[in-house]
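Chemist: Okay, here's the prediction I keep looking at, along with the sequence it came from:
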Amino acid sequence: MSSAVKKYKTFGIAFVLLALVVFFLEWMGFIKIPKDAPLETAIIFAFWLLVASFALYHYNYLKKNKAILVKVLVLFIIAFITFEIENHFNVPNHPLVIFLIVLFWLGVVYTLFPKFFAKYKVLIVLTYGLLLCYFLYIRFDENYLDLHHQKAINLLVFPIPILFFIWAYEQWKWFNTLKSEKAKAELELLKTQVNPHFLFNTLNNLYALTVKHSEKAPEVVLKLSDMMRYTIYEGKNDRVLITEEISYLENYMALHKIRHHKNVSLKFNHNVLPNDEVAPLLFIILLENAFKHGVEKLTNDAFIEMTLNSTKKDIHFSITNNYDSSVKQSNKGIGLENLKRRLSLTYPDLHKLTINKTATTYNVELIISKV
């Protein structure tokens, strides 16, 4: 709120100061405000009002950066000289005035967008240099003065919107590149969070078996090795075959079957198109949560039912598990939040995640559209 008040206060002060300066310069005879062109006068006044407001608002910054302040003062001097020449010489389209106007606007671009100007300085200088030469050629040709002098002025102004659109395109391209790189960096971060999370859970399983000197420990090591190979080499890809993802889920369930001695019902039905692809390591998060918050908290009759189907239109994944509502969950974990974030980055506007919770069951459905 204070920042907004400061901006409006600065704008009001600039308005009063600029009005006083304009009336003083007109009273002294340095400038002449045309009475028959109110729109043009208003536009010019609005421009200088924005310049004055910007200078006042960023006064401390300009004070520290004297190079910018010098550029602004030079622009004011060029504008002042231009007005003086135009008012004291009753010559239409005076060549010096036209040259100073072009120089002024190029100075504005150079001051506000120095990197853009530096990148396209050869094109800008060459374009305006040729246009000024053409203007001077027809300006001093008496036979074509009345017919072509306005056309020359229009040509001098014409590149300005082109330069503006080039600058706007550069900003749009930069913004989209930045957004894409940010999304990619976030996605890679989320993937690195998934892999250690899975590794932590699986190593806990292996630890439990080694403590008991179980003969199943070597089998767990082999399956873990196969799964880690998948997470390291396939998990970095943007897409994997859905059949590979199914194998990964089945291996994970097999590891838990080895670990748990209690009666656990695990069902996984799948019917997918063989060449379908999906982002890797999406479904494992939901399966991990089903074990962590369901199977591991229940003493009897724990179950997990999972289905994965695909058609030409979409991929449909569903998982249901029961849980003990009397057991307080210590924390929700980062898994589900990571999944939501990954889906928003990988399948924006192409996914639907639905969570249905009852007193004893927890169901999650994920539908990924292909179009």
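Modeler: Ah, there it is.

Chemist: Please count neighbours and contacts with C-alpha atoms only from this point.
Modeler: Fine.

Chemist: other SSEs contacting the host helix or strand of residue 87?
Modeler: Residue 87 belongs to helix 66-88 when assigned by DSSP states H and E. Secondary-structure packing of helix 66-88 (3 or more C-alpha pairs under 8 Å, 6 or more residues apart in numbering; DSSP states H and E): helix 59-64, helix 95-112.

Chemist: What residues of the helix or strand containing residue 24 count as buried?
Modeler: Using DSSP H and E, residue 24 sits within helix 2-28. For helix 2-28, burial by neighbour count (16 or more other C-alpha atoms under 10 Å) applies to 7, 10-11, 13-15, 18, 22.

Chemist: how near is residue 366 to residue 336?
Modeler: Using C-alpha to C-alpha, to the nearest Å, one gets 12 Å for the distance from residue 366 to residue 336.

Chemist: Comparison target, given below:
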Amino acid sequence: MSSFLKKYKAFGIAAVLVALMVWSLGWIGFIKLPKDSPLETIIIVGIWWLVASFALYHFNYLKQKKTVVIKVLVLLIIALIIFGINNHFNVPDHPVVIFLMVLFWLGVFYFFFSKFFIKYKVLILLTYGLILCYFLYLRLDENYIDLYQQKALNLLIFPIPILFFIWAYEQWKWFNTLKSEKAKAELDLLKTQVNPHFLFNTLNNLYALTVTHSEKAPEVVLKLSDMLRYTIYEGKNDRVSIAEEITYMKNYMALHNIRHHKNVSLKFDHNTLPNDEVAPLLFIILLENAFKHGVEKLTDDAFITMTLNSSKKDIHFSITNNYDFSMNQNEKGIGIENLKRRLDLIYPDLYKLTINKTPTTYNVELIINK
């Protein structure tokens, strides 16, 4: 429950901010909410709450996307023009204001719910186009002024809850699809991580150590047991501590070091915040690739260098290994594709994956924004 509240705290903060803003603007007389129409007030304040919530929820995304900020500024300018016309002309339901209000909310739908707007653009534009024409017709014809005062404003508000429920239904379908894809991705990950080749080689080395009564045998059993436990039980969680991920990767490197009878340079520097969490088994994909395409195919001077740092803003992982270019030209990056798929599901628009390749070295950097 605490993790849920932490993840969606932006919606609570936005509710407080919008409530304070509405109360302040009403107190100074800048806005007037209709007291005789509570439903209209709830809808208007609710939509502002949703807009503010999504802006706060995607704050890190907004910092990186200047075009999104520009779009928000355009909406704010339209809102200021609306307030300016209302205060200057003091004409109830000014036709220009109504037109700008429709344009504003269409802009909100387009900028913040673009996929939904594009999917239903014909329905949305046709509905509001017809309503706006009818509204203007009633507003400008004196013969229908009574009908205008009774129904016209209700017509403008009527599509909003319908569109909201359609959007909510789309989100529900998307969420169920996401859960299904996430489960499949985790299953694929499990199949990848419990690598039979790695497991059998480790067991063979363990057998050799027990035959010679090596003191390393209990250590190998313990590390292998910890890895299998972590993969099976912790790998299904949404988040794990970075400290556990570091231990897992160290065990992985240690077991590889035992089974490779050649000089391999492994370096892993890490400096992370104590309570940092991350999706499980992300970095191991890159480490496994470094062993598979680098260490296992080089006869001498193989190396892997890793750094893992975290701050209040992001988590930064970097890994570099050398490899034999002639032996890796036809290799397909299945591991990288699986990693991208998981990142798209878990950290949409919140990560940056960069690959730098030379004829002798392969470097991957992953930055995850919090």
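Modeler: All right, it came through fine. In this text, all values refer to a predicted model and were calculated from it rather than measured experimentally.

Chemist: Looking at the buried residues of helix 2-28 of structure 1, which two lie furthest apart in space?
Modeler: Farthest apart among the buried residues of helix 2-28 of structure 1 by C-alpha to C-alpha are 7 and 22. That separation is 22.1 Å.

Chemist: coming back round to it: please identify the most buried of the helices and strands packed on helix 66-88 of structure 1.
Modeler: helix 95-112 (a mean of 17; mean count of other C-alpha atoms under 10 Å).

Chemist: residues in structure 2 aligned with the next helix or strand after it?
Modeler: Going down the chain from helix 95-112 of structure 1, the next helix or strand is helix 114-119, by DSSP H and E. Under TM-score structural alignment, helix 114-119 of structure 1 has no counterpart anywhere in structure 2.

Chemist: Kindly report the same for stretch 181-195 of structure 1.
Modeler: On structure 2, the counterpart of stretch 181-195 of structure 1 by TM-score structural alignment is residues 176-190.

Chemist: circling back: tell me which of the helices and strands packed on helix 66-88 of structure 1 approaches residue 40 of structure 1 most closely.
Modeler: helix 95-112 (15.4 Å).

Chemist: For residue 201 of structure 1, find the nearest of the helices and strands packed on helix 66-88 of structure 1.
Modeler: For residue 201 of structure 1, the closest of the helices and strands packed on helix 66-88 of structure 1 is helix 59-64, at 54.0 Å, according to C-alpha to C-alpha.

Chemist: Which strands or helices does the closest one pack on?
Modeler: Helix 59-64 of structure 1 makes packing contacts with helix 66-88 when contacts are defined by 3+ C-alpha pairs under 8 Å, 6+ apart.

Chemist: whereabouts in structure 2 does the helix it packs on align?
Modeler: Helix 66-88 of structure 1 maps onto no residues of structure 2, going by TM-score structural alignment.

Chemist: Give me the nearest residue to residue 242 of structure 1, chain neighbours excluded.
Modeler: residue 277 (5.0 Å; C-alpha to C-alpha, 6 or more residues apart in numbering).

Chemist: picking up where we left off before, specify which residue of residue 366 and residue 336 of structure 1 has the higher count of neighbours.
Modeler: residue 366 (19 against 13; other C-alpha atoms under 10 Å).

Chemist: With distance to residue 254 of structure 1 as added columns, please give the helices and strands packed on helix 66-88 of structure 1 in TSV.
Modeler: Shown next, in TSV, are the helices and strands packed on helix 66-88 of structure 1 (distance: least, C-alpha to C-alpha, whole Å):
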stretch	distance to residue 254 of structure 1
helix 59-64	65
helix 95-112	64
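
Chemist: out of those helices, nearest to residue 175 of structure 1?
Modeler: Closest of the helices and strands packed on helix 66-88 of structure 1 to residue 175 of structure 1 is helix 95-112, at 18.4 Å (criterion: C-alpha to C-alpha).
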